[in-house]
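Trainee: Structure here, sequence nowhere to be found:
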């Protein structure tokens, strides 16, 4: 089953750096103004990977 494309309102544009914008946004195989889901996921995962390597990601304490 193929995943449907994302709509612009379903993503956080602050998470897409300028180098990723051409890959995430204008995909000729998708409907107009759709966002490439696979490219967006890889983009966000790359940002998380970089933040973890720089130790900029912290877990909140649990109150359980």
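Mentor: All right, it came through fine. All values derive from a computational prediction rather than experimental measurement. Numbers count the residues shown, from 1 in each chain.
Trainee: going forward, measure contacts and count neighbours with C-alpha atoms only.
Mentor: Will do.
Trainee: Point out the other helices and strands that the longest helix seen in the chain packs with.
Mentor: Across the chain, the longest stretch assigned as helix under DSSP state H is helix 37-53. Helix 37-53 sits against helix 21-24, with contacts defined as 3 or more C-alpha pairs under 8 Å, 6 or more residues apart in numbering; DSSP states H and E.
Trainee: here's the one I want to compare it with:
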């Protein structure tokens, strides 16, 4: 498995401490908690990440 790279945090999270970061993988994405970066990360495939982002954009979690 490749190591996540280019970790970034949402610009909407600048004034809060409850944030996650997303890192790039060759065929997907990785997500980790900014308060405990050493705890590891969750990985997804490209298809899973695309489905997750589509669900966010269509308010499926509200």
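Mentor: On my side now, so go ahead. What you see is a predicted model; the values in this text were computed from it and never measured.
Trainee: What does the TM-score come to for these two?
Mentor: The TM-score (TM-score structural alignment, normalised by the length of structure 2) is 0.31; 27 aligned residues with a C-alpha RMSD of 2.7 Å.
Trainee: just checking, next helix/strand downstream of the one helix or strand residue 23 of structure 2 maps to?
Mentor: Counting by DSSP states H and E, the element that carries residue 23 of structure 2 is strand 20-25. The first helix or strand that comes after strand 20-25 of structure 2 along the chain, using DSSP H and E, is strand 28-33.
Trainee: list the buried ones in the very next helix or strand once past that next one?
Mentor: Tracing the chain past strand 28-33 of structure 2, the next element assigned as helix or strand by DSSP H and E is strand 42-45. Residues of strand 42-45 of structure 2 classed as buried: residue 43 (neighbour count, 16 or more other C-alpha atoms under 10 Å).
Trainee: Can you give the contact residues for strand 42-45 of structure 2?
Mentor: Contacts of strand 42-45 of structure 2 with the rest of the structure, by C-alpha atoms under 8 Å, 6 or more residues apart in numbering, involve 27-32.
Trainee: What is the most widely separated pair among those?
Mentor: Greatest spatial distance among the contacts of strand 42-45 of structure 2 (C-alpha to C-alpha): 27 and 32, at 17.1 Å.
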